[in-house]
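Peer 1: quick one: sequence and predicted model below, then my questions.
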Amino acid sequence: MRVLRFLIKLAIWFVVLSLMWVVVLRFFPPPFTFTMAGDLLSGHSVTKDWKSLDSIDPDMPRATIAGEDAGFCAHNGFDFKAMAGAAMRNAQGGRIRGGSTISQQTAKNVFLFQGGGYVRKAFEAWFTVLIEAVWGKRRIMEVYLNVAETGIGTYGAEAAAIRYFNHSADRLTPNEAGRIAAVLPLPKKREAVTPRGFVRRHGNAIARQVGVVRRDGLDACIR
């Protein structure tokens, strides 16, 4: 009984503290992430520059939706169809593909660490539910575009735009936004400047989809 009471108290404290953490970050930029800490421990510098969503060219979130999560405005944080499809493709071998939504990736990037298997996935699901309920879609996209790794030691759309294109993220072309979005799944192995092979093809495909996202209203929840 004593152990059970301890576990119940521990669970209550976790719920309360995690909710408070999410509420605070609804209004303040996340100061640091575990991924950034990992870069520092590996000897890399960390470059980041917070930009409000209103100060980022709208083609950047559109490219992110096109490349990462076309149903971002329609789901409640989880795209079970995409997750099932990714599981089936991965079971067949070849390139490993994820089915995580932008909301799930934001929860992982802000509150958790890379790797960790099913335990980390469980916590990721919990924080995804919280940010969907407390933050809403615009805040989720804003935070994602500021904490997502866009290159080794580079975090966010602003730092990526300056690193790759020598100008701010407030005036990205669809092609530039597409290239940054193409880097997101494997930021330590991909470059947005003079990309080759898959990254170039994928970036160009995303750039072509930016207009579709705008025309079909797939970004309606963040306008």
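Peer 2: Good, I have the coordinates.

Peer 1: rest of the way, CA atoms for contacts and neighbours
Peer 2: Noted.

Peer 1: do a quick rundown of the strands in the protein.
Peer 2: Under the criterion DSSP state E, the chain contains strands at 47-48, 149-151, 154-155.

Peer 1: which of the ones you listed is buried the deepest?
Peer 2: Ranked by mean neighbour count, these are led by strand 149-151 with a mean of 27 (mean count of other CA atoms under 10 Å).

Peer 1: by contact count, what packs against that strand?
Peer 2: Contact partners of strand 149-151 among helices and strands, from 3 or more CA pairs under 8 Å, 6 or more residues apart in numbering; DSSP states H and E: helix 156-165, helix 174-183.

Peer 1: neighbours of the nearest residue to Phe78 once chain neighbours are set aside, just the number please.
Peer 2: Nearest residue to Phe78, sequence neighbours excluded (CA to CA, 6 or more residues apart in numbering): Thr101, at 6.2 Å. The number of residues packed near Thr101 is 24, by other CA atoms under 10 Å.

Peer 1: ok, Thr101 touching Ala66?
Peer 2: No. Using CA atoms under 8 Å, Thr101 makes no contact with Ala66, being 11.7 Å away.

Peer 1: so what does the longest helix belonging to the chain touch, helix or strand wise?
Peer 2: The helix spanning the most residues in the chain, taking DSSP state H as the definition, is helix 2-27. Other elements packing on helix 2-27 under the criterion 3+ CA pairs under 8 Å, 6+ apart are helix 117-134.

Peer 1: put this next to the first one:
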Amino acid sequence: MAGKSKKPRNTAAAKQAKRRFRPVRWMLRWAVRLGGIAMVLVLGLVVLFAAVNPPTTHTIWSEANRLGGVQRNWVDADDIAPVMLRAAVAAEDANFCTHWGFDMDAIRAAIDSGAARGGSTISQQVVKNVFLWQGRSWVRKALEAALTPAVEAIWSKRRILEVYLNIAEFDEGVFGVEAAAQRYFGTSAARLSTRQASLLASVLPNPKQRNAANPTAFLDRRARAIASGAATIDADGRAACFQ
């Protein structure tokens, strides 16, 4: 009598049955996938905002909720006095035209001196405010480091500066250079004088504690230094990339 035929084992199914569910590995896999999707979406926004004005930022949104509204009027770079563009760069990032998003000399100098701001460039500040959030977490800093070169590659320097001057806070609830010019001097961003532009630029590091219309002796000295710096970068070519 012939022996009974044996069914071949389904080794793949057997291995699958033996495979155990590993929750940590599963969570890590999905974290990587979701992180990749988020990065693609953010890069899509980087491309979009090269031409479309960002509707708001996390800071503007949170301040609007806290205060019940904010003052903000978007203006194109062509409608901002050239001296204001130069003053902002002289005050915040004198090497704006010569770096690719990170000013290594400024970063090293900030570390050596123990400065709190860390030598952030205008490009880094735009990335932080438009795409991320405030704070000093390593996650935010890593995302900022990843996105800044992308913004530098896709946006023009003039566009970066235009966005910066339209989202920067100049007083509590006052965002953008147009609202600031009206708030402090009763004029438009296009008609700012050298003195007015320098005073506005001087409040940028600490807008809630400084008043451009009523400057302290310290703020007056800083504004004069900014005006001098703006003239210097105009003369030596470091303003060429945005003018």
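Peer 2: Structure received. All values reported here derive from a predicted model rather than from experimental measurement.

Peer 1: can you give me the TM-score here?
Peer 2: The TM-score (TM-score structural alignment, normalised by the length of the first structure) is 0.93; 219 aligned residues with a CA RMSD of 1.5 Å.

Peer 1: rewinding a little: residue in the second structure paired with the residue nearest to Phe78 of the first structure?
Peer 2: Aligned by TM-score structural alignment, Thr101 of the first structure pairs with Thr121 of the second structure.

Peer 1: got a list of what its match touches?
Peer 2: Contact analysis of Thr121 of the second structure by CA atoms under 8 Å, 6 or more residues apart in numbering lists Glu92, Asp93, Phe96, Gly101, Phe102, Asp103.

Peer 1: which of those residues has the most neighbours?
Peer 2: Result: Gly101 is most packed of the contacts of Thr121 of the second structure (other CA under 10 Å), 24 neighbours.

Peer 1: trace that residue over to the first structure, please.
Peer 2: Checking TM-score structural alignment: Gly101 of the second structure goes with Gly77.

Peer 1: kindly report the same for Phe242 of the second structure.
Peer 2: Counting by TM-score structural alignment, the partner of Phe242 of the second structure is Ile222.

Peer 1: I'd say that match and Arg138 touch.
Peer 2: Yes. With contacts counted by CA under 8 Å, Ile222 of the first structure reaches Arg138, the gap being 4.7 Å.

Peer 1: same list, the strands of the first structure, but as a markdown table with distance to Phe127 of the first structure please.
Peer 2: As requested, the strands of the first structure are arranged in a markdown table below (distance: least, CA to CA, whole Å):
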| stretch | distance to Phe127 of the first structure |
| --- | --- |
| strand 47-48 | 23 |
| strand 149-151 | 19 |
| strand 154-155 | 21 |
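
Peer 1: coming back round to it: the longest helix of the first structure: average distance to aligned residues in the second structure?
Peer 2: Mean deviation of helix 2-27 of the first structure relative to the second structure after superposition (mean CA distance after the TM-score superposition for the first structure): 1.8 Å.

Peer 1: can you pull the buried residues of that helix?
Peer 2: Ser18, Val22, Leu25, Arg26 (16 or more other CA atoms under 10 Å).

Peer 1: for stretch 83-102 of the first structure, same thing?
Peer 2: Ala86, Gly98, Gly99, Ser100, Thr101, Ile102.

Peer 1: and stretch 170-177 of the first structure, by the same measure?
Peer 2: Asp170, Arg171, Leu172, Pro174, Asn175, Glu176, Ala177.

Peer 1: so how far is Ala179 of the second structure from the counterpart of Trp135 of the first structure in the second structure?
Peer 2: Matched to the second structure by TM-score structural alignment, Trp135 of the first structure sits across from Trp155. From Trp155 of the second structure across to Ala179 of the second structure, the span is 24 Å (CA to CA, to the nearest Å).

Peer 1: just Glu169 of the second structure next, same as before
Peer 2: Glu169 of the second structure is 10 Å from Ala179 of the second structure, by CA to CA.

Peer 1: circling back: skipping its backbone neighbours, what lies nearest the match of Trp135 of the first structure in space?
Peer 2: Nearest non-adjacent residue to Trp155 of the second structure, counting by CA to CA, 6+ apart: Ala50, 5.4 Å away.

Peer 1: residue contacts, Arg238 of the second structure?
Peer 2: Counted by CA under 8 Å, 6+ apart, Arg238 of the second structure has contacts Ala94, Asn95, Phe96, Cys97, Thr98.
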